[in-house]
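[1] whatever this is, show me its structure:
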Amino acid sequence: MPLNDCRIIDLPRIQDPRGNLTFLEAGRHVPFDIKRVFYLYDVPGGAERAGHGHKKLCQLFVAMSGSFDMILDDGYKTKTFHLNRSYYGLYVCPMIWGDLNNFSSGSVCMVLASDYYDESDYYRDHNEFLQAVKANS
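    From the prediction side, this is the model:
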């Protein structure tokens, strides 16, 4: 199942009394070539983000500040990840429906993506996503 391929990636940390540093390298820490970076911020309390799936896109989600929950759905089961450390990245493979919620005040969610924005790669209707999952099984 694709949901089993989604996982937390422990990113390198260099701890220093002056402040810590974390870095990411495509091919070493990120399991894909990075073609796009975007981030979510100023999310109002109670708001939800994402609410879609991707046909081919791979992503890595990082809570740069604050925390949020990511609920992943592969069409058969769901799993919730609580992201609250800037040195953890959640790898999300294709054919996973994702919902983001429970944003803390001041949270920032950075997303690394394996490809450029392409609207045709999105499933925006959950029932359409479920039909595609069943058809690909």
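[2] contacts and neighbour counts: CA atoms only from here.
    OK.
[3] hang on, Ser104 in a helix?
    No. Going by DSSP: H, G, I helix; E, B strand; the rest coil, the assignment for Ser104 is coil, not a helix.
[4] let's compare: structure for the following, please.
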Amino acid sequence: MLDNCKIIDIPKIADPRGNLGVIEKELLPYKIKRVYYLYDVPSDAYRGGHAHKEQLEFLIALSGSFEVVIDNGTNKETITLNKPDKGLLLDTGIWRELQNFSSGAICLVVSSGEYLEEDYIRNYNDFKSFVGA
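    Coordinates of the predicted model:
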């Protein structure tokens, strides 16, 4: 997988009544500052289309599935998220695009920072300059 991006298993407590996924401070390499989620995304739409200068993010498919295309300016890789007990940790300086959302898909994002527009790189050419590609 590209750079320091990786799939992390989310601990779960299995129970006949249903499973419980747990995200606590030891799971992620940062303090959680913001949590948000994407839902009702049309299957032909895409989200993302940006990179972060300093913010780390952890993406989880709580329901359904979607693809995350990650790009370090030189190489691209597509990861399918479709299990609520696995998440994708995205490092800084990684361009990401989310696509191919299944019906009812929900993407939970656990972020290391509060929303700060200055942290976003929204132009791909600016991103390539940022990473020196």
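[5] now do the strands in structure 1.
    Applying DSSP state E to structure 1 gives strands spanning 7-10, 13-14, 21-22, 36-41, 49-54, 59-65, 68-73, 78-83, 88-92, 97-101, 108-113, 122-123.
[6] dump the residue contacts of the spatially most central residue of structure 2.
    When C-alpha atoms, centre = their mean is applied to structure 2, the residue found nearest the centroid is Leu59 (3.2 Å). Contacts for Leu59 of structure 2 (C-alpha atoms under 8 Å, 6 or more residues apart in numbering) come out as Gly87, Leu88, Leu89, Leu90, Cys107, Leu108, Val109, Val110.
[7] check Val69 of structure 2 too.
    Counted by C-alpha under 8 Å, 6+ apart, Val69 of structure 2 has contacts Lys76, Glu77, Thr78, Ile79, Trp95, Arg96, Glu97, Leu98, Gln99.
[8] please pick the buried ones from the residues you listed.
    Among those, those classed as buried by 16 or more other C-alpha atoms under 10 Å are Trp95, Arg96, Glu97, Leu98, Gln99.
[9] any idea how far the closest residue in space to Thr80 of structure 2 that isn't next to it in sequence lies from Arg96 of structure 2?
    Counting by C-alpha to C-alpha, 6 or more residues apart in numbering, Thr80 of structure 2 lies nearest to Glu67, which is 4.3 Å off, once chain neighbours are set aside. Using C-alpha to C-alpha, to the nearest Å, Glu67 of structure 2 is found at 10 Å from Arg96 of structure 2.
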